[in-house]
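>>> Sequence and predicted structure are below.
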Amino acid sequence: MFLGYIHTFRAIAIYFIIAMHCIDVFQWENNKNLERILRISISNGTILFVFIAGYLFQHLSSRFQYKKYLFAKFRNVITPYFFISIPAIIVFTLILKRESVWQGFYDDPVWLQVLNFYLTGLHLAPFWFIPVITIYYLVSPALIQADKSSVFYYLLPILILVSCLVGRGGGQPLISFVHFLSVYSLGMFCSRYKMYLNDWLSKGFVIIIVFIFVILLWLCEYFFAKTTYTYFNFLQKIVLCFFVLGVLVRYGEKATHHYLNLVADTSFGIFFIHSYVLTAGKMLAHKFFGYLPSGTFQWYFLTTLITMLVCLGIVYAIKIILGPKSRMFVGS
């Protein structure tokens, strides 16, 4: 059965991804506090994406066939990742050097640099996610077996603790896999028990309580943490998943707008191309102004909206030109 509320959730998740990367379009020396507020509020949007992935994986698990599943993921995720990566990999192997790679990376021959970029996703800021989610695809039979036993979900508190202790990975897919395992499993849990959880999470007083917890965790990070991607932020985004889920289940179509459906339909395509759009924007800023503009909330909000609309337009243009084949090139 099609889950409309999860489809809308996709649009919200991709907005968090775009909004986070738009922060780096600006200089924030004159507005450090606003930058901190934005990063605490928007960062770690990947958690929403991983939660949705786990939710849908469990939702469709009754018709799971490993070979068909891997083929579908290879066609719809790995193949567009391969094609979309080509321009960036050419640039960062033959023209420029990527600062985010490890020491000695460029001492290797070019073919090995290319392989390492594909295996880590370090050639573009958001692409580290693809090698990580690929590990989930590969171990999917084990996750299917885990889902069949409710005992697995008793481990969720331990998995969440592990996520708080183990970092995001920084281009190391196996570490990132461990870090996000609790989120993926939590998505599976919410899907398996959706008949009970949806009714409970969508109650008005529960939505309010969950939102209060989001705010409390936000305040904890603001006042007690000195860096981003802390365990406060991790927990905040997990609780935010429950909040968004409750709101979307409760209000259904009232919480859904035609624009959100358009974004949701092309969310993976937007994910794949938005880094190129933002890079082009930075290059134009340097060409016309010689520097990145100073960050203000108004310009930040406008940039995020324009980036989303430009990406949406590009993906739909590609879909019109390529038809069904577009999914192999941009994921949508």
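Perfect, thanks for sending it.
>>> going forward, measure contacts and count neighbours with C-alpha atoms only.
Noted.
>>> Around residue 330, how many other residues sit close by?
When neighbours are defined as other Cα atoms under 10 Å, residue 330 has 26 of them.
>>> Same question for residue 257.
Going by other Cα under 10 Å, the residues that sit close to residue 257 add up to 11.
>>> Residue 56 versus that one, what's the distance?
Distance, residue 257 to residue 56, using Cα to Cα, to the nearest Å: 21 Å.
>>> same question, residue 210
22 Å.
>>> And residue 64, by the same measure?
In terms of Cα to Cα, residue 64 sits 12 Å off from residue 56.
>>> More neighbours: those two, which one.
residue 56 (21 against 14).
>>> Quick check: that one touching residue 192?
No. Taking contacts as Cα atoms under 8 Å, residue 56 lies outside contact range of residue 192: 10.0 Å.
>>> hmm, who's touching stretch 215-234?
36, 37, 39, 40, 41, 43, 44, 47, 164, 165, 235, 236 (Cα atoms under 8 Å, 6 or more residues apart in numbering).
>>> what residues are up against the one residue sitting closest to the centre of the chain?
Central residue check for the chain by Cα atoms, centre = their mean: the C-alpha nearest the mean position is that of residue 46, 3.1 Å away. By Cα under 8 Å, 6+ apart, residue 46 lies in contact with 13, 17.
>>> let's see it at 7 Å
Neighbouring residues of residue 46 by Cα atoms under 7 Å, 6 or more residues apart in numbering: residue 17.
>>> gap between it and residue 178?
Applying Cα to Cα, the value for residue 46 to residue 178 is 14 Å.
>>> Repeat that for residue 32.
Residue 32 sits at a distance of 32 Å from residue 178 (criterion: Cα to Cα).
>>> With neighbour numbers in mind, choose between those two.
The residue with more neighbours, out of residue 32 and residue 178, is residue 178; 18 against 12, by other Cα under 10 Å.
>>> Where is the longest helix in this protein?
Looking across the chain with DSSP state H, the single longest helix is helix 297-322.
>>> The structure to be compared is supplied as follows:
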Amino acid sequence: MYLHSITMLRAIAILLIVGSHCHRISNIMPSNFIHRLLINITAGGTVIFVFLSGFLYHHIFYLKGRTNIFLKKRAIRLLIPYLILSIIPIAYKIYSQPNFWSSYIHHEKTGILNEYIYPIFLFLIGGDHLVAYWYISFAMLLFLCFPLHNMFIKANYKGQILILAITLSISLIVQRPPPLSLLSIQSLIYFTPVYLFGIYCSIYKESMYSFFRAKEYLFLFPFLIILLLQTYLGIEGNAEKNFFSYEGIDSILPQKIFLCLFLIVWLRRFEGFDNKYVMLLANTSFAIYFLHGYILRLLYIIKEHLEIEEFSQPLLIFFASLVLIILTSILIATAIKKVFKDNSSYITGY
């Protein structure tokens, strides 16, 4: 059964993800309460993406007995476009920042292996050549674990609750890895309970929809309380740290989990709502994810060329940038699809 509510949630997720990357270009500063509130609203959009991936794995692949083609489908949708769209930014990084991986490579050693092969490999593993590309290496690790996810699905109710409680507790302490860490395994540990929770919500979706109908506020209130507390206490954005250090408890993860629960129940009210623009935004979400870094980089170049250091209306610039990046990404994705037809999925994932 096709779920329009899940389609709408995909559209919201990509808006949050792109929005989280528009802070710097628009001079959204965490010292300002309203700006910090916006940062915390948009932070952690990946949590919703991972939640949806888990939900759809059970709903589309497991229930229909298609787990045997799951990895192939994910490779076509994510890995191949990632490799193609990484060519230009990796080439530029190697040319403009040859010492980017100096902590991993001894650059006094020359030759193709040290100057090109190793850096290319590290960029592909870390995803540090373009904004948000770190997600792919982590996502492929997550998808490779699908036999373990099947075991979770087959476990009894109490076993599933126990697994979720243990993995979530670990995630809250481990947190996300910092940039340039090459720790996809830390991202795997951090996001796995979110993926499993998405599966869990798909398994029990009918009971959840029935029990929480008209009670969405039970999820909305905790989300708002955590959001406002974060903002009031001066916490901004995602919590990131090295694996073995302890820096408190992550607050973005529970905030976004409550948001997922609120949205998945609330959007159920609009199951019959079929808007072509929302549908287009959701269907091109992977393409937007892959392309928005290019457009964002172009905006930075324009900003530097015009010698703009800050804006008088950063909130206005933020929303203008968000709309511009989303629309431009959709236009490029649809143009590529018109030219390459079904093969466009190998280029942009759409």
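Everything's here; your move. All values reported here derive from a predicted model rather than from experimental measurement.
>>> corresponding residues in the second structure for the longest helix of the first structure?
Helix 297-322 of the first structure lines up with residues 315-340 of the second structure when matched by TM-score structural alignment.
>>> Check the mean deviation of that stretch from the first structure.
Compared with the first structure after fitting, stretch 315-340 of the second structure deviates on average by 1.0 Å (mean Cα distance after the TM-score superposition for the first structure).
>>> One more: stretch 161-170 of the second structure?
Mean deviation for stretch 161-170 of the second structure: 1.8 Å (mean Cα distance after the TM-score superposition for the first structure).
>>> got the buried residues for that stretch?
Neighbour-count burial for stretch 161-170 of the second structure, counted by 16 or more other Cα atoms under 10 Å, picks out 163, 164, 167, 168.
>>> May I see those residues organised as a markdown table, with distance to residue 19 of the second structure and secondary structure added?
Below are these laid out as a markdown table (distance: Cα to Cα, whole Å; DSSP: H, G, I helix; E, B strand; the rest coil):
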| residue | distance to residue 19 of the second structure | secondary structure |
| --- | --- | --- |
| 163 | 32 | helix |
| 164 | 29 | helix |
| 167 | 28 | helix |
| 168 | 26 | helix |
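>>> any chance of those in CSV, plus distance to residue 74 of the second structure?
CSV is the format used below for these (distance: Cα to Cα, whole Å):
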residue, distance to residue 74 of the second structure
163, 25
164, 24
167, 24
168, 25
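>>> Name the nearest of these relative to residue 1 of the second structure.
When those are compared for distance to residue 1 of the second structure (Cα to Cα), residue 164 wins out at 26.2 Å.
>>> Enumerate every residue touching that closest one.
Residues in contact with residue 164 of the second structure (Cα under 7 Å, 6+ apart) are 193, 197.
>>> Show me where the second structure has its strands.
Along the second structure, no stretch is classed among the strands by DSSP state E.
>>> Give me the aligned partner of residue 236 of the first structure over in the second structure.
Taking TM-score structural alignment, the alignment pairs residue 236 of the first structure with residue 255 from the second structure.
>>> Run a quick neighbour tally on that match.
24.
>>> mind checking how far the residue lying closest to it once chain neighbours are set aside is from residue 47 of the second structure?
Nearest residue to residue 255 of the second structure in three dimensions, chain neighbours excluded: residue 223, at 5.1 Å (Cα to Cα, 6 or more residues apart in numbering). Distance from residue 223 of the second structure to residue 47 of the second structure, counting by Cα to Cα: 14 Å.
>>> Ok, residue 200 of the second structure next?
In terms of Cα to Cα, residue 200 of the second structure sits 15 Å off from residue 47 of the second structure.
>>> Check residue 10 of the second structure too.
11 Å.
>>> same check, this time on residue 134 of the second structure
14 Å.
>>> before we move on, what about residue 72 of the second structure?
23 Å.
>>> Equivalent analysis for residue 160 of the second structure, please.
Distance, residue 160 of the second structure to residue 47 of the second structure, using Cα to Cα: 19 Å.
>>> same deal with residue 195 of the second structure?
Separation of residue 195 of the second structure from residue 47 of the second structure (Cα to Cα) stands at 9 Å.
>>> next one: residue 332 of the second structure
Distance from residue 332 of the second structure to residue 47 of the second structure, by Cα to Cα: 26 Å.
>>> who's more crowded, those two?
Using other Cα under 10 Å, the more surrounded residue of residue 332 of the second structure and residue 47 is residue 47, with 24 against 15.
>>> of all the contacts of stretch 215-234 of the first structure, which two lie farthest apart?
Spatially, the most separated pair among these is 37 and 165, at 23.5 Å (Cα to Cα).
>>> Residue 39 of the second structure: neighbour count?
Neighbour count for residue 39 of the second structure, taken as other Cα under 10 Å: 25.
>>> Contacts only, for it.
Per Cα under 7 Å, 6+ apart, neighbours of residue 39 of the second structure: 20, 236, 237.
>>> go on, residue 140 of the first structure?
Neighbours of residue 140 of the first structure in contact, by Cα under 7 Å, 6+ apart: none.
>>> how about the nearest residue to the alignment partner in the second structure of residue 178 of the first structure, chain neighbours excluded?
Matched to the second structure by TM-score structural alignment, residue 178 of the first structure sits across from residue 189. Excluding the flanking residues, the one nearest residue 189 of the second structure by Cα to Cα, 6+ apart is residue 171, at 6.4 Å.
>>> Give me the aligned partner of the one you found over in the first structure.
When the first structure is aligned by TM-score structural alignment, residue 171 of the second structure is paired with residue 163.
>>> Just give the number of residues close to its match.
23.
>>> I figured it hits residue 179, correct?
Yes. With contact defined as Cα atoms under 7 Å, residue 163 of the first structure counts as touching residue 179 (4.4 Å).
>>> Would you state the helices of the stretch 251-350 of the second structure in chain order?
Listed in chain order, the helices of the stretch 251-350 of the second structure (DSSP state H, counting those that start in this stretch) span 252-266, 276-283, 285-305, 314-340.
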